[in-house]
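In: No letters, just coordinates:
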């Protein structure tokens, strides 16, 4: 099949979608380019028009997913607060929503244990944490008086949200199913962050 025809019929996004599901459900090492092609109904050679190998495909998955999460953060920051929540609360709730509504994305981004794969995720995780930390610092700038607070509080909030998402991903629930619990958790975390900052003042 000519390259142009393959590119038109088999999109990069479709390959990523199927590969993501297979990596999460079967494991990275158990999946080959051939098995991804079979799942798509194409020869594995068709995949090489988009990716040179499985590692490049996985790296593309990680980068695309983190970019998507980053765009969601930016969207919240650039819009007016709603529902009586602060922008920080909205960002944190958006993070929970992303994780629970996209569990396969989230597991690849934040729950990969394979050392070989962590090298693809670590840099993106770091950038995501720094973006989140910047949002926290901007939201709590007058309360965060020490360098330790500016480092510790954003990281603690991030890890607390990650723990919430990781717990509920196991139950395969959607964000809408546990939205009240998520909102309560976010309010609690923000209140605790403010209290801790006030105690250090």
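Out: Thanks, I have the structure now. Everything quoted here is computed from the prediction, not taken from an experiment.
In: hey, let's count contacts and neighbours off CA atoms from now on
Out: OK.
In: Can you list the buried residues in the host helix or strand of residue 55?
Out: Here residue 55 sits within helix 54-77, counting by DSSP states H and E. By 16 or more other CA atoms under 10 Å, the buried positions in helix 54-77 come out as 54, 57-58, 61-66, 69-70, 73, 76.
In: what do you get for stretch 89-106?
Out: 89-101, 103-106.
In: mind listing the helices for the chain?
Out: Remark: helices assigned in the chain by DSSP state H are 3-9, 12-26, 33-40, 54-77, 87-101, 103-110, 115-139, 147-169, 179-200.
In: hmm, who's touching the fifth one?
Out: In this case it means helix 87-101. 69, 72-73, 76-77, 80-81, 105-106, 135-136, 139, 161-162, 164-165, 168-169, 172-175, 182-183, 186-187, 190 (CA atoms under 8 Å, 6 or more residues apart in numbering).
In: give me that answer again for 6 Å
Out: 73, 81, 106, 165, 174, 175 (CA atoms under 6 Å, 6 or more residues apart in numbering).
In: what's the answer for the third one, then?
Out: Residues outside helix 33-40 that contact it (CA under 6 Å, 6+ apart): 43, 44.
In: quick one: that helix to helix 12-26, angle?
Out: 110 degrees (axes from the mean of the first three to the mean of the last three CA atoms, to 10 degrees).
In: picking that back up, show me how far the helix holding residue 55 is from its chain's centre.
Out: Centroid separation for helix 54-77 versus its chain: 7 Å, with CA atoms, centre = their mean, to the nearest Å.
In: what's the answer for stretch 4-16, then?
Out: For stretch 4-16, the separation from the chain centroid amounts to 24 Å (computed by CA atoms, centre = their mean).
In: and what of stretch 27-40?
Out: On CA atoms, centre = their mean, the centre of stretch 27-40 falls 23 Å from that of its chain.
In: putting a second one here so we can go through both:
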């Protein structure tokens, strides 16, 4: 049996996050432990605590990265070429695309409920939703009610939740996604009288 690495032997946060990300995608939150992560990294579980206080903090670091990726995708659309109406369509479509192309990550971000991580993951979700709401508002010529933006978000989330595990990739549901996005935009324009 080989000796375990000590914390000083170049165990990095990135290495821990990479292994934990893999395990959280493969197993339920409760089935992943700091010991199982350490075992696969060939180090003591105590070495992990040098970088993370607990499993919940490690989980948060992972989903925070997923939310950052989603936010960057939406920012690319906003700062890219095109009219605002087209950008709004693309923002909604990109949200669905992210959810269906990254189903396990999306589940961790928006669908996992666990008392150990709810407050942390909810914080990341709230920040991401605020970014989404600001983006939607910035792309519409008239002010939308907060409830209408939230309804649009829930409609997008519902689409992803419905198709999750029924399709492997966004392309398999792309036509339905486009129709759904058009429906949401029409509903928003009707309520805002755009």
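Out: All right, it came through fine. In this text, all values refer to a predicted model and were calculated from it rather than measured experimentally.
In: about what we covered before: include distance to residue 46 of the first structure when you put the helices of the first structure into JSON lines, please.
Out: Shown next, in JSON lines, are the helices of the first structure (distance: least, CA to CA, whole Å):
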{"stretch": "helix 3-9", "distance to residue 46 of the first structure": "7"}
{"stretch": "helix 12-26", "distance to residue 46 of the first structure": "10"}
{"stretch": "helix 33-40", "distance to residue 46 of the first structure": "7"}
{"stretch": "helix 54-77", "distance to residue 46 of the first structure": "13"}
{"stretch": "helix 87-101", "distance to residue 46 of the first structure": "30"}
{"stretch": "helix 103-110", "distance to residue 46 of the first structure": "24"}
{"stretch": "helix 115-139", "distance to residue 46 of the first structure": "24"}
{"stretch": "helix 147-169", "distance to residue 46 of the first structure": "33"}
{"stretch": "helix 179-200", "distance to residue 46 of the first structure": "41"}
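In: and the equivalent of residue 12 of the first structure over in the second structure, how far is that from residue 56 of the second structure?
Out: Mapped onto the second structure by TM-score structural alignment, residue 12 of the first structure lines up with residue 13. Relative to residue 56 of the second structure, residue 13 of the second structure is positioned 15 Å away (CA to CA, to the nearest Å).
In: coming back round to it: quick one: the buried residues of helix 54-77 of the first structure as a markdown table, columns for distance to residue 43 of the first structure too.
Out: Converted to a markdown table, these look like this (distance: CA to CA, whole Å):
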| residue | distance to residue 43 of the first structure |
| --- | --- |
| 54 | 14 |
| 57 | 16 |
| 58 | 19 |
| 61 | 20 |
| 62 | 24 |
| 63 | 25 |
| 64 | 24 |
| 65 | 26 |
| 66 | 29 |
| 69 | 32 |
| 70 | 34 |
| 73 | 38 |
| 76 | 41 |
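In: with those in mind, which one is nearest to residue 112 of the first structure?
Out: Proximity to residue 112 of the first structure was ranked across the buried residues of helix 54-77 of the first structure by CA to CA; first place goes to residue 62, at 10.7 Å.
In: Please name the residues that touch that closest one.
Out: residue 109 are the contacts of residue 62 of the first structure under CA under 6 Å, 6+ apart.
In: can you rerun that using 10 Å?
Out: Taking CA atoms under 10 Å, 6 or more residues apart in numbering, we find residue 62 of the first structure in contact with 16, 20, 105-106, 108-110, 117, 120-122, 124-125.
In: repeat for residue 26 of the first structure
Out: residue 20.
In: Could you do residue 67 of the second structure as well?
Out: Contact partners of residue 67 of the second structure, counting by CA under 10 Å, 6+ apart, are 73, 105, 106, 109, 110, 121, 124, 125, 127, 128, 129.
In: In PyMOL, select just the buried ones from these.
Out: Listed next is the PyMOL selection for buried residues among the contacts of residue 67 of the second structure, using 16+ other CA under 10 Å:
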select buried, resi 105+106+109+110+121+124+125+127+128+129
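In: what about stretch 128-136 of the second structure, how far off from the first structure?
Out: With mean CA distance after the TM-score superposition for the first structure, stretch 128-136 of the second structure departs from the first structure by a mean of 1.3 Å once superposed.
In: Work out the gap between stretch 159-170 of the first structure and the centre of the chain.
Out: Relative to the centre of its chain, stretch 159-170 of the first structure is centred 12 Å away, using CA atoms, centre = their mean.
In: Quick check, central residue of the first structure?
Out: residue 106 (4.8 Å; CA atoms, centre = their mean).
In: Show me which positions of stretch 144-161 of the second structure end up buried.
Out: 144, 148, 149, 152, 153, 155, 156, 157, 159, 160, 161.
In: Wait, the third one touches residue 137, no?
Out: Yes. With contact defined as CA atoms under 10 Å, residue 149 of the second structure reaches residue 137; the gap is 7.9 Å.
In: Return the residues in contact with residue 133 of the first structure.
Out: 127, 139, 150, 151, 152, 153, 154, 155, 156, 157, 158.
In: Aligned to the fifth one, what sits in the second structure?
Out: Read that as residue 152 of the first structure. Counting by TM-score structural alignment, residue 152 of the first structure lines up with residue 147 in the second structure.
In: Quickly note the distance from its match to residue 72 of the second structure.
Out: According to CA to CA, residue 147 of the second structure and residue 72 of the second structure sit 24 Å apart.
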